[in-house]
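Student: how does the following fold in three dimensions:
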Amino acid sequence: MTIKEDISVMVIHILVADDDSHIRELLRYHLQLEGYAVFEAADGEEASACLEREQIHLAVVDIMMPNKNGYQLCEEIRRDYDFPVILLTAKDQLIDKERGFAVGTDDYVTKPFEPKELLFRIKALLRRYQMVSADKIQIHDTVIDRKSYEIYGHGKVLMLPMKEFELLSQLASYPDRTFTRDELIRLIWGSDFDGDDRTVDVHIKRLRERFADRSEDFTIRTVRGVGYKLEVKAK
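Tutor: Next up is the predicted model:
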C-alpha cells in the first residue's frame, strides 16, 4: 500500500496504536482538527486487524503495548505495507531508538510530547512519501528515472552501475528514513546474498563521490551504528 493519491485532495487515514486511552483521545482530538481520519487500537493485535480492514496512510505506534509490541507491529508494517511509521514511547535511551530505526520506523517521538510537534512530523513524513512516483523521483534539480535507469540534472545525464542506481533509488524513495545495512542488503542484493554488509559501505562511498557536485540537492548521511539515510536539502 503506497500513497499514490494526491494528499491535498484525499482524506488521510492515521492509525493510532497505544494502550493508553488518554493518549489516544489526545491524538484523536488534534488529528481530527487537522482533517485526518483517525483509527484507534488499544494493542498490537487490534492494530494488525485494523490494517487488514482499512487503508492506512500513516501509523503512530506506542512501543509498550500488550499482545504485540510496537517493535513487532513496526516490523509487520514494514514487511507488508508501505507507509510511514512514527514510534511513540516513554523510552529515551539511544539503544531503544537504535532498535526502533532497525525495525523500520521513520521517526521517533518521546513522551511526554507536544501534539503540535507530532503534527509537524506527520505532515513532513506525508510530504516525503508523496515525493515518490511510479517512474521518477525528483529531488530539486536531480531526477532519478526508474524506467530508463538514468539520472538527470545540472545539465548532465548520468548512468550508474545497476546496484548503485538501485541503492540510490531506494534511499531517495524514502527521504529521512534510516535503513539498516541488513535492510539494504536484503532489498538491493537479495536475501540469498552471501557477502557482508561492507558491500553497502563501499557502494555508499561511490555514490557520495559521484554526487559530490550535487550536495545542494541531497546528501547521504551515516546513522552511526545503524545504517544510512538520504536527506533532502532545504531550498
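
Student: going forward, measure contacts and count neighbours with C-alpha atoms only.
Tutor: OK.

Student: starting at the chain centroid, how far to the one helix or strand F120 maps to?
Tutor: Assigned by DSSP states H and E, F120 belongs to helix 115-130. Offset of helix 115-130 from its chain centre (CA atoms, centre = their mean, to the nearest Å): 11 Å.

Student: show me what that helix packs onto, helices and strands only.
Tutor: In this structure, helix 115-130 makes packing contacts with helix 21-33, judged by 3 or more CA pairs under 8 Å, 6 or more residues apart in numbering; DSSP states H and E.

Student: tell me the angle the helix it packs on makes with helix 115-130.
Tutor: Here helix 21-33 runs at an angle of 60 degrees relative to helix 115-130 (axes from the mean of the first three to the mean of the last three CA atoms, to 10 degrees).

Student: and for D145, nearest residue in space, chain neighbours not counted?
Tutor: Taking CA to CA, 6 or more residues apart in numbering as the measure, D145 lies nearest to K136, with 4.6 Å between them; neighbours along the chain are not counted.

Student: would you confirm that that neighbour contacts I151?
Tutor: No - contact criterion CA atoms under 8 Å: K136 and I151 do not qualify, at 9.6 Å.

Student: between these two, which contacts overlap?
Tutor: 143-145 (CA atoms under 8 Å, 6 or more residues apart in numbering).

Student: now distance to I86, neighbour count and secondary structure too, for these, in JSON lines please.
Tutor: Compiled in JSON lines, these are given as follows (distance: CA to CA, whole Å; neighbours: other CA atoms under 10 Å; DSSP: H, G, I helix; E, B strand; the rest coil):
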{"residue": "V143", "distance to I86": "28", "neighbour count": "16", "secondary structure": "strand"}
{"residue": "I144", "distance to I86": "27", "neighbour count": "22", "secondary structure": "strand"}
{"residue": "D145", "distance to I86": "29", "neighbour count": "18", "secondary structure": "strand"}
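
Student: next, the second sequence, to be compared with the first:
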Amino acid sequence: MPSLFNKQINILIVDDEESIVEFIKMGLEAEGFTVHTAFDGNEAIKLAQEVSPHIIILDIMLPGINGYEVCLEIKKFIKTSIIMLTARDDVDDRVKGLDLGADDYMIKPFSFKELLARINVRLRNSFPELADLLSIGDFSVDNGAHEICYKDKLLELSPTEYNLLKYLLINNGLVLSKSTILENVWGFDFNGEMNIVEVYIRYLRDKIGDKDHNIIRTIRGAGYKVAIQ
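Tutor: Sure thing, here's the model as predicted:
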C-alpha cells in the first residue's frame, strides 16, 4: 500500500557520513519522498532556505556548524520537523536537542523502519493537511475535497464511485475480492447483490477511459486489482 505521504514531501538529510546519507536517501525515495542531502551545517542551512523541507533528519556532529546550531537557526525561518539522528545517546544531549527545537531524537545504529514510522508521525502532527493528498501514477486523490483527478482532469464521480476508486488506488498492486470491496466500500450491512461491484467497476472504467482494462484489471476467480507503477 502506498504511503499517504509521497513525492510532494521534501525531506532533507544532513550527515557527514555518505554511506548513511545514501542508505536513508535510497529508502525514502523508494517510499516516494523527494529527498535532498547536505554534508555540513552551512550547506544544510542554505539548502533548507531553498527547498523548505517538511522533515529534516539531522546529525549533531557535523563539520563547521554542529547540528544543535543548525537546528536553532533553521527553526527561526521555516516550519519544519527536525529528527536528530546521532550516535550521541547521553540524556543531556537529547534534552539539549529538544530544547533547541528538535521534534524527535533517534540514536545510531537505527532501524529504517522505525525512522520511517517517526517521519510519518511527525508529518501527521505537523502537516495534517498533507495526509489528505495522495498521488499514484496519473491519479491524485484529495480526500479533504472528496475529489480524484486523472491526468490532471477532475473526474465527475458519485460518492460511491469516489469511495470505490479511492479504495482501489490506496490498495495499488493488491488483488481485492468482491466481498472485500463490498465490506470496505458499501459496508458490512449491505444487503444488495454482489454484482453491484461489477456495475461500478464498469462505471469507473468508462470514466477513466480504461477500455482495455489495463488500469482496473479483472483477476479471474479472485477479484480486481489496480496496478500502477
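
Student: hmm, back to that, mean deviation, the helix holding F120 of structure 1 versus structure 2?
Tutor: On the superposed models, the aligned residues of structure 2 are on average 0.5 Å from helix 115-130 of structure 1, with distances taken as mean CA distance after the TM-score superposition for structure 1.

Student: structure 2: matching residues for the helix or strand just after that helix?
Tutor: Tracing the chain past helix 115-130 of structure 1, the next element assigned as helix or strand by DSSP H and E is strand 136-139. Mapping strand 136-139 of structure 1 onto structure 2 (TM-score structural alignment) gives no aligned residues.

Student: neighbours of the residue mapped onto D103 of structure 2 from structure 1, how many?
Tutor: Under the alignment (TM-score structural alignment), D103 of structure 2 pairs with D106 in structure 1. By other CA atoms under 10 Å, the residues close to D106 of structure 1 number 21.

Student: and R78 of structure 1, by the same measure?
Tutor: A count of nearby residues for R78 of structure 1, using other CA under 10 Å, gives 16.

Student: please name the nearest non-neighbouring residue to it.
Tutor: Once its chain neighbours are removed from consideration, R78 of structure 1 has its nearest residue in G104; the separation is 6.2 Å (CA to CA, 6+ apart).

Student: gap between the one you found and R53 of structure 1?
Tutor: Between G104 of structure 1 and R53 of structure 1 the distance is 22 Å, computed by CA to CA, to the nearest Å.

Student: just I122 of structure 1 next, same as before
Tutor: According to CA to CA, I122 of structure 1 and R53 of structure 1 sit 22 Å apart.

Student: more neighbours: the two, which one.
Tutor: Neighbours per residue, other CA under 10 Å: of I122 of structure 1 and R53, the larger number sits with I122, 20 against 9.

Student: who touches the alignment partner in structure 2 of the more buried one in this structure?
Tutor: Applying TM-score structural alignment, one finds that I122 of structure 1 aligns to I119 in structure 2. By CA under 8 Å, 6+ apart, the contact list for I119 of structure 2 reads 55, 83.

Student: equivalent analysis for G44 of structure 1, please.
Tutor: By CA under 8 Å, 6+ apart, the residues touching G44 of structure 1 are 17, 65-70, 73.

Student: again, but for M65 of structure 1
Tutor: M65 of structure 1 is in contact with 18-19, 42-44, counting by CA under 8 Å, 6+ apart.

Student: I'd like to know how far the match of I122 of structure 1 sits from I65 of structure 2.
Tutor: In terms of CA to CA, I119 of structure 2 sits 24 Å off from I65 of structure 2.

Student: can you tell me the SS state at R217 of structure 2?
Tutor: Following DSSP: H, G, I helix; E, B strand; the rest coil, we place R217 of structure 2 in the strand state.

Student: wait, doesn't it sit right on R205?
Tutor: No - assessed by CA under 8 Å, R217 of structure 2 is found out of contact with R205, at 9.8 Å.

Student: can you tell me the SS state at the residue mapped onto R53 of structure 1 from structure 2?
Tutor: Residue correspondence to structure 2 (TM-score structural alignment): R53 of structure 1 is matched to E50. Per three-state DSSP, the local secondary structure of E50 of structure 2 is helix.

Student: can you pull the contacts of E50 of structure 2?
Tutor: Shown here is E50 of structure 2, which makes no contacts under the criterion CA under 8 Å, 6+ apart.

Student: again, only using 10 Å
Tutor: A44 (CA atoms under 10 Å, 6 or more residues apart in numbering).

Student: rewinding a little: so what sits against both of R217 and R205 of structure 2?
Tutor: When contacts are counted by CA under 10 Å, 6+ apart, R217 of structure 2 and R205 are jointly contacted by no residue.

Student: now the contacts of M65 of structure 1 in a markdown table, with distance to R28 of structure 1 and secondary structure?
Tutor: Formatted as a markdown table, the entries for those read as follows, by distance: CA to CA, whole Å; DSSP: H, G, I helix; E, B strand; the rest coil:
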| residue | distance to R28 of structure 1 | secondary structure |
| --- | --- | --- |
| D18 | 12 | coil |
| D19 | 14 | coil |
| A42 | 13 | coil |
| D43 | 16 | coil |
| G44 | 18 | helix |
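
Student: got those residues as JSON lines, with distance to S8 of structure 1 columns?
Tutor: What follows is these, written out as JSON lines (distance: CA to CA, whole Å):
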{"residue": "D18", "distance to S8 of structure 1": "27"}
{"residue": "D19", "distance to S8 of structure 1": "31"}
{"residue": "A42", "distance to S8 of structure 1": "29"}
{"residue": "D43", "distance to S8 of structure 1": "30"}
{"residue": "G44", "distance to S8 of structure 1": "30"}
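
Student: if anything else comes up later, I'll come back, but that's it for now.
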